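Student: Sequence and predicted structure are below.
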Amino acid sequence: MLDDERSVDDKREYSAPRDPVGVVQSANETQVDFESQAYRELIGRSVLNKGNNVRLKRAIEKARKGEPVYVAYIGGSITQGAGAVPIHLQCYAYRSYEQFKNRYAPLDGSSINLIKAGVGGTPSELGIIRYDRDVLRDGQVQPDILIIEFAVNDADDETKGNCYESLVIKALAADNKPAVILLFSVFENDWNLQDRLAPIGWHYDLPMVSMKDALVEQFQKTPAEGNVITKEQFFHDIYHPTNMGHRIMADVLSHLFDVTDHSALDQVEQCDDQTPLIGSDFVNVKLLDRKNIEHIARIEVGAFQHTDTELQMAEMHDHDYGTPLFPHNWMYSREDTQERNRFTLHLNCKRLILIFKDSGSDEFGTANIRVDDEHIKQADPHQVNWTHCHAILLINENEVSEHKIEIEMAEGYEDKKFTILGFGYVD
């Protein structure tokens, strides 16, 4: 659906939600008139697709009845809250959750629950592996609404959208039939991967909102021509929003909720068993780490005996503190001089993703990776040069077979460290 083809419901005027009690507005938020017609039009432009509304309307009705509703967010650093201060209260995820709660839930809104699973510097290739653990909480939670935000993180996705679509399919197929919303954030240079990812949303008729559609054109205008917010006001740095930017992202989602709430109920619910547009090869991916490997695979850890505790941290949910990611890991250290240096994994699978630690420390070095006795890749922890989780695809086949994966330090790096955070496998 193109912009000029949106329905009357899509063009419903934005009504600014009340801010959660106790959240302090940043000074630059006073420079934008959030009640103006121009701001309403900016927010209205964000609706890329209203989508099939059955699931989202069902979640809103649950909220109104006071039934438990879980609103979940998964994505990269913007979903984690980068650029927002304080990160746990001013990030778009928390603010849109608060707006949803204030608008639709009765009484104190305690029936509305937040799941925030944004991790900086990570693509959907890692998000699909984290989904069971960080969103579903290993089967303890079923989100009623899921917002997926990887539009500025998937440039290096080796599967070119297959992991992204696999995540969409996995979420849509849940027994409780959650509403899945695609959120397309944008960088300061006006770039995102909307052209690659939005067709997946069209394919499944998902609600989609685009910061690119809302912002980029008006960035080029003067106030007299229709500029509402400048790049300097919206962006904290070249990647992440300011507090005001996060507010606008939250307002965009609230507008989608409002448009949906005031639209007639679609007569047929969206189909979640369509032929994939790009692929569904990673729908059933599972996390393999030190915690569960004994029940799944056979390993010889060699000198990868240590557990790395200096890990990437992320403020999950509404926490004001960071949670260490992938703590059940294997770290190589030359201290184990009596041990064989090589880490060997024997696993029945058809697809395998390695998760290793990127680091800015010169204590870490490059490792060689062999699959079935063939050298296939090197894993360089200084490729990005800051401490975070890096996913690379090792095996991508159509049939399950037994594979041997060997990881050892590359020549000249034997005195360095290397951390295997875990694996994502499909069997």
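Tutor: That came through, no problem.

Student: Only C-alpha atoms from now on, for both contacts and neighbour counts.
Tutor: Fine.

Student: Longest strand in this protein, by number of residues?
Tutor: strand 388-409 (DSSP state E).

Student: Figure out how far that strand is from the centre of its chain.
Tutor: 22 Å (C-alpha atoms, centre = their mean, to the nearest Å).

Student: cool, and stretch 372-383?
Tutor: Relative to the centre of its chain, stretch 372-383 is centred 26 Å away, using C-alpha atoms, centre = their mean.

Student: And Gln233, how far from Thr222?
Tutor: As judged by C-alpha to C-alpha, to the nearest Å, Gln233 and Thr222 stand 14 Å apart.

Student: Below is structure B, check it against A:
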Amino acid sequence: MMTHKLFACAAAAVLLLGCMTGCSSDRQSSQDAIQNATDSTISGAYADIIERSLLSLGNTTRIRAAMDRAQNGNATIGFIGGSITEGMTAGGSDCYAACTYRYFQEHFAGNNQVQYVNAGLSGTSSVLGLLRAQKELFQYAPDVIFIEFAVNDAQDEEHRIAYESLVKSCLNQPQQPAVVLVFTMLKDGYSCQEQMTKIGEAYQLPMISVGDALNPEFQLGRMQWSEYSDDSSHPNKFGHQLVASMISNYLEKAAVQPPAEESLPQTPVYGDGYMGATLVDLSGVTSLGSFEPRSFSQLFDRGYAAKADGTAQPLSFTVTGKKLFLVYTAQNSADWGIAGVYVNDRLVSTVSANSKNGWGGPAVVLAYESDTPQEMHVQLSMLQEQESKQFQLLGVGIQ
């Protein structure tokens, strides 16, 4: 376990204050800032930026309980989200999740070790996050869960329901974890913060906004996007430290707040109809057809790829549930084709692996749903004139 001291807040203070004074030629490197910073450097405009990031302190009962468990030597801190949480650009040891973990370890666990679980996965939305949660997060019984999907979700009903279902599923875990919502943003300003904030308010959750913290600085010219990110979405190493500073600010404030009675909403904000959805084992395929078994990753280790040989015999399997989710590879390429989804011998939907937003990562679609659980005999087959194109089924989710 990593136990060295986290200087995220202090390092960010030195670098950001340098940005604001306009001394770009004399500015310390981020590495120098990390080595030389102390808590006393946090002041002035930098403190205002960090303060703006905290949209809501939320109910502090659960986070205080998690801090108490850490002091007693039994705590796990977990994260779930997209590529920002996974650590793209900064790397796994310097991403905001790892920085936050080290801060929590240092300040709230004493000499005890806190367990760290990072379930970030590039290019994934809260729909797939919900399906992944049991295997990648819940089985470790985290005491604190940070959720980050603001730039990966779409502003539509499906993602609003999936996000609320994920939030509620986290809150309903037996160990009653604290749940913290983190809202990141893209360079063009895109974020699902507005729809997600309504959920956070209803469930009295802490909420941290990168946009609320940084947008005023960008608008006034006191900071450039390039100082936060090297592309259009992912924080660079300093950007990750800055996000970690925003989270540590929340943790510091929550630690001195008295617990309060928790009151969760009786009715959902958008809907919780995806609760209980999870990935299922596809080892029981009854017919391979024109597909062949393939392992794509540790998570998707029992997938299937179309042979792309001009044949279109269906891949067949049976599952039971109300909703059928298919996880597949999405590519922006005409070499990738369209598959038909048949349930109990009826064509219920089609799935196109050729997407303008595809980049070779996992995508998910709700392929079929019914009002009541039923046994579903599922067949996946390339459509006519798609038989020589590629298609990869990574996994199947059932609710």
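Tutor: Alright, I've got the coordinates. Keep in mind it's a predicted model, so treat the numbers as computed, not measured.

Student: TM-score for these two?
Tutor: The TM-score (TM-score structural alignment, normalised by the length of structure 2) is 0.86; 371 aligned residues with a C-alpha RMSD of 2.5 Å.

Student: quick one on the thing from earlier: what's the average distance of the longest strand of structure 1 to structure 2?
Tutor: Its aligned residues in structure 2 lie a mean 1.8 Å from strand 388-409 of structure 1 after superposition (mean C-alpha distance after the TM-score superposition for structure 1).

Student: Leu383 of structure 2: what's its closest spatial neighbour, skipping adjacent residues?
Tutor: Ala339 (5.4 Å; C-alpha to C-alpha, 6 or more residues apart in numbering).

Student: Now do the contacts for the residue most central in space within structure 1.
Tutor: By C-alpha atoms, centre = their mean, the mean C-alpha position of structure 1 lies nearest to Gly75, the distance being 1.4 Å. Contact analysis of Gly75 of structure 1 by C-alpha atoms under 8 Å, 6 or more residues apart in numbering lists 117-119, 122-124, 127, 148-150.

Student: among those residues, which are in strands?
Tutor: 117-118, 148-149.

Student: can you list the residues you listed in CSV and add neighbour count and distance to Asp251 of structure 1?
Tutor: CSV is the format used below for those (neighbours: other C-alpha atoms under 10 Å; distance: C-alpha to C-alpha, whole Å):
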residue, neighbour count, distance to Asp251 of structure 1
Ala117, 25, 20
Gly118, 28, 19
Ile148, 26, 16
Glu149, 25, 15
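
Student: Can you lay out these as JSON lines showing distance to Asn398 of structure 1?
Tutor: What follows is those, written out as JSON lines (distance: C-alpha to C-alpha, whole Å):
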{"residue": "Ala117", "distance to Asn398 of structure 1": "30"}
{"residue": "Gly118", "distance to Asn398 of structure 1": "30"}
{"residue": "Ile148", "distance to Asn398 of structure 1": "27"}
{"residue": "Glu149", "distance to Asn398 of structure 1": "28"}
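
Student: Go through these and name the one nearest Leu347 of structure 1.
Tutor: Checking those against Leu347 of structure 1 by C-alpha to C-alpha gives Ala117 as the nearest, at 28.3 Å.

Student: Give the equivalent position in structure 2 for the closest one.
Tutor: Under the alignment (TM-score structural alignment), Ala117 of structure 1 pairs with Ala119 in structure 2.

Student: Can you name the residues that contact the closest residue to its match other than its chain neighbours?
Tutor: In space, and not counting its chain neighbours, Ala119 of structure 2 is closest to Ile80: 4.6 Å by C-alpha to C-alpha, 6+ apart. Contact partners of Ile80 of structure 2, counting by C-alpha under 8 Å, 6+ apart, are 118-121, 129, 133, 137, 145-148.

Student: Check Gly303 of structure 2 too.
Tutor: Counting by C-alpha under 8 Å, 6+ apart, the residues that Gly303 of structure 2 touches are 282, 293-296, 392-395.

Student: so which of these persist in structure 1?
Tutor: Using both residues aligned by TM-score structural alignment, their matches' C-alpha atoms under 8 Å, structure 1 keeps these contacts from the contacts of Gly303 of structure 2: 282, 293-294, 392-395.

Student: related to what we said a few turns ago, could you dump the contacts of Ile80 of structure 2 into a markdown table with distance to Ala70 of structure 2 added?
Tutor: What follows is these, written out as a markdown table (distance: C-alpha to C-alpha, whole Å):
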| residue | distance to Ala70 of structure 2 |
| --- | --- |
| Asn118 | 18 |
| Ala119 | 20 |
| Gly120 | 23 |
| Leu121 | 26 |
| Gly129 | 26 |
| Ala133 | 22 |
| Leu137 | 18 |
| Ile145 | 14 |
| Phe146 | 16 |
| Ile147 | 20 |
| Glu148 | 23 |
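
Student: separation between the residue nearest to Phe317 of structure 2 when sequence neighbours are not counted and Thr311 of structure 2?
Tutor: Leaving aside its chain neighbours, Phe317 of structure 2 sits nearest to Val285 (4.5 Å; criterion: C-alpha to C-alpha, 6+ apart). Separation of Val285 of structure 2 from Thr311 of structure 2 (C-alpha to C-alpha) stands at 19 Å.
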